[in-house]
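Novice: Can you look at this prediction? I've put the sequence above it.
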Amino acid sequence: MLIRHLDFFVTLAEERHFGRAADLCGVTQPALSLALRKLEEDLGVTLILRGQRFMGLTAEGERVLIWGRRILADYGDLRAALDGRRKGGLTGTLRLGVLSAAAPLVPALSARFEARNPLARLSISQLAPEAILAGLRGLALEGGLTRAPEEEAEGLVWTPLWREAPLFACRKDHPFASGLAHGWSDASTQPLCATEEMARREFAPRKIRAAVVCSGLDGVLAHLREGLWCAVVPEAFRHLLSAEDDILLHPLDDEEAAPSLGLLTAARAPPSPMAQALLDCVAALREEWTQAAPSA
């Protein structure tokens, strides 16, 4: 079995179209079909449901797809490690999925990664928790900064980093600038701005309706600066504020009750070079993040 034949198969499974898969693999469609037939012969099973077009994978094909992705990932990791040795450092791209609540903390991680791996690049995608899980399991991501999985995440390793305590945000000239006497009860009396995720996770269970819902924290910050709205934001929002921002933050919940956020990586031994580089950077920043959030 040739690695490139396995690569052809995985590409076809992802594209679900013989022509597109052939183009991506840099071969003709007949050459692609021949290579896939050879892979099936080598494995002794039928992998692809064929008709006049791609019809899907057989049950055996679905199992081979899982293993194929793992084998190709390991092969890519080996090539990256050897290439890094020759070029004097890690090369390639670190693919990181990030929950919106964790986005303000990413630049600190990016700076540390860039300093340690100047030949490598970062690809950062803001994703929902379920998309991060799917990306890690499908080997499309090396890591995910996200909320703790509600259930045991088989095949993944969870490293808690900080608490996602919700904070009330307002301008310094707001009546609540000195603090909230009754937490959420006080906050709900104000015109509030929030991210879509915060509105769904924090507002909806409390039957609170946000006046403005933004896709990201940058939009929330822009509305806060206008002074017409208050907001409920995650702990990491502190890292978006500049010295010129006349905005104060007050806790709404007991920090111990706040959900934990952290890093998810694939449970592979050894980790891929990119995943190991990410883990090293997170380990170096973990104490700094833990101490900075409550005292900022």
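Specialist: Perfect, I can see it now.
Novice: CA only for contacts and neighbour counts going forward, please
Specialist: Fine.
Novice: what residues are up against the residue nearest the centre of the chain?
Specialist: Geometric centre of the chain, nearest residue: residue 97, 1.7 Å, by Cα atoms, centre = their mean. Counting by Cα atoms under 8 Å, 6 or more residues apart in numbering, residue 97 touches 124, 125, 126, 127, 132, 135, 141, 143, 144, 145, 146.
Novice: For residue 12, see how far away the nearest residue to residue 47 once chain neighbours are set aside is.
Specialist: Leaving aside its sequence neighbours, residue 47 sits nearest to residue 61 (Cα to Cα, 6 or more residues apart in numbering; 4.0 Å). Look at residue 61 and residue 12: by Cα to Cα, to the nearest Å, they are 11 Å apart.
Novice: so where's the longest helix in this structure?
Specialist: Assignment by DSSP state H gives helix 59-87 as the longest helix of the chain.
Novice: roughly how far is that helix from the heart of the chain?
Specialist: 21 Å (Cα atoms, centre = their mean, to the nearest Å).
Novice: What residues of the next helix-or-strand element following that helix count as buried?
Specialist: For helix 59-87, the following helix or strand on the C-terminal side (DSSP states H and E) is strand 92-98. Across strand 92-98, burial judged by 16 or more other Cα atoms under 10 Å covers 92, 94, 95, 96, 97, 98.
Novice: Would you format the residues you listed as TSV with distance to residue 198 included?
Specialist: As requested, these are exported to TSV (distance: Cα to Cα, whole Å):
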residue	distance to residue 198
92	34
94	27
95	25
96	21
97	18
98	15
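Novice: Return the member of these nearest to residue 274.
Specialist: Nearest to residue 274 out of those is residue 94 (Cα to Cα; 5.8 Å).
Novice: I'd say the closest one and residue 125 touch.
Specialist: No. At 11.0 Å, residue 94 and residue 125 do not qualify as touching, with contact defined as Cα atoms under 8 Å.
Novice: Check it against this one:
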Amino acid sequence: MNLLESLRYLAALAEHRHFGRAAQACHITQPALSNAIRALEDSLGATIVRRGRQYEGLTPEGELALAHAHRLLHEAEGLRQALASRAGAPAGRLTLGVVPSAEPVAARFCALLQALHPGLQPVLRSLSSPEIEAGLDALAIDLGLGYTDRPEVRQRQLAVWPQYEERCHLLTAAGPGDGAAEAPFRFGPPVSWREAAALRLALLTPDMHFRALADEAFASAGVAPRPALETNSVLALLMAVQPGAAGGLAAVLPGALVSVARSRPGLVARPLASPVLRTPIGFLTSAGGRPTLALQAALAVAERDDWRALVAAHSGALEGADPAAGPFSA
């Protein structure tokens, strides 16, 4: 039995929560993955996976084995990177967990990182804030991009690398007074949360941290919206606003999605005010474990002036910034 491979299969099973999908991610057959997990159980002398007609989770012994697996796999990846990397040319895998509202920023970061270091293989995963925090703690992911002011970040003593302040916008279709549906995207004047609550809104689902922040802003304005559409997909939230649609939906968006909306004509983004909501977003790293060369390279890129300019233009922090400026603006 190859112990590291078996631990990698265990980590994949815990991530995908399905034998078939885990086997596909590991590029092996489902029977091969199942046999490897059983061999690992025999080697450890404990049942680590609860099985019924399908995967039902890990046993307490399995959770302990998974924690050790993440650490061993992290050390093994660090060793591979150290052996494969030349001076100034890091190579290897970097797993980045990102909250959905920051996905456009994270995608641009990975593109810039890979362009600067072709030997790196960024893996971008959309995760909730608790999943990012737990993943960093367990060394299951290398780097997070998320909300840095959450109490859990301080409790876990995660290292924070500030990036930008997330601001909220209301995205609507251009009205008759704003020009045709083919008119270029534009920013409109601020709108209050109270005014926004009266519209047919598309919002993220209540389990998402951005929605919790938006609900707090609505409550502070003395209103409670009744959303016409809820989704946990930031793409669906963006596409819910259709130019030229009579009586269509408006969406409450994080600033990073506004940058994506700018490519669509017939839309208007208005900053939400009364109150103005500013939430810090940053990179997060684990306080434990030795940083791999890939992680060191990523953090160095996060400090570069060209990245700082790029994130300012695409995070919604600067409404007047030109998204065509700088590299990787698409």
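Specialist: The structure has been received and is ready for your questions. If you're wondering where the values come from, they're calculated on a predicted model, not measured in any experiment.
Novice: now do the same end-to-end measure for stretch 40-55 of structure 2.
Specialist: For stretch 40-55 of structure 2, the end-to-end distance is 16 Å (Cα to Cα).
Novice: Likewise for stretch 137-156 of structure 2?
Specialist: Terminal-residue distance, stretch 137-156 of structure 2 (Cα to Cα): 7 Å.
Novice: From residue 249 of structure 1, how far off is the aligned residue in structure 1 for residue 204 of structure 2?
Specialist: Aligned by TM-score structural alignment, residue 204 of structure 2 pairs with residue 195 of structure 1. Separation of residue 195 of structure 1 from residue 249 of structure 1 (Cα to Cα): 16 Å.
Novice: same check, this time on residue 84 of structure 1
Specialist: Remark: distance between residue 84 of structure 1 and residue 249 of structure 1 (Cα to Cα) = 44 Å.
Novice: okay, these two: which has more neighbours?
Specialist: More neighbours surround residue 249 than the other of residue 84 of structure 1 and residue 249, with 23 against 18 (other Cα atoms under 10 Å).
Novice: can you tell me which residues contact the spatially closest residue to the match of residue 204 of structure 2 that is not a sequence neighbour?
Specialist: Spatially, and ignoring its direct neighbours in sequence, residue 195 of structure 1 is nearest to residue 214 (4.7 Å; Cα to Cα, 6+ apart). Counting by Cα under 8 Å, 6+ apart, residue 214 of structure 1 makes contact with 193, 194, 195, 196, 220.
Novice: As a check, name the ranges of all strands in structure 1.
Specialist: Taking DSSP state E as the test, the strands found in structure 1 are 48-50, 54-57, 92-98, 120-126, 143-147, 156-163, 167-171, 192-195, 212-214, 230-233, 247-251, 260-266.
Novice: Now tabulate those in TSV and tack on distance to residue 113 of structure 1.
Specialist: Listed next are those as TSV, based on distance: least, Cα to Cα, whole Å:
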stretch	distance to residue 113 of structure 1
strand 48-50	41
strand 54-57	39
strand 92-98	9
strand 120-126	9
strand 143-147	13
strand 156-163	17
strand 167-171	29
strand 192-195	28
strand 212-214	29
strand 230-233	27
strand 247-251	30
strand 260-266	15
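Novice: What does residue 229 of structure 1 correspond to in structure 2?
Specialist: So, by TM-score structural alignment, residue 229 of structure 1 is matched to residue 249.
Novice: circling back: my guess is the match of residue 204 of structure 2 contacts residue 220, does it?
Specialist: Yes. Taking contacts as Cα under 8 Å, residue 195 of structure 1 lies within contact range of residue 220: 6.9 Å.
Novice: what do these two both touch?
Specialist: 213, 214.
Novice: residues contacting the nearest residue to residue 89 of structure 2 once chain neighbours are set aside?
Specialist: Nearest residue to residue 89 of structure 2 in three dimensions, chain neighbours excluded: residue 117, at 6.4 Å (Cα to Cα, 6+ apart). By Cα under 8 Å, 6+ apart, residue 117 of structure 2 lies in contact with 89, 90, 91.
Novice: For stretch 6-15 of structure 2, list every residue counted as buried.
Specialist: 6, 7, 8, 9, 10, 11, 12, 13, 14.
Novice: cool, and stretch 129-140 of structure 1?
Specialist: 129, 132, 133, 135, 136, 137, 139, 140.
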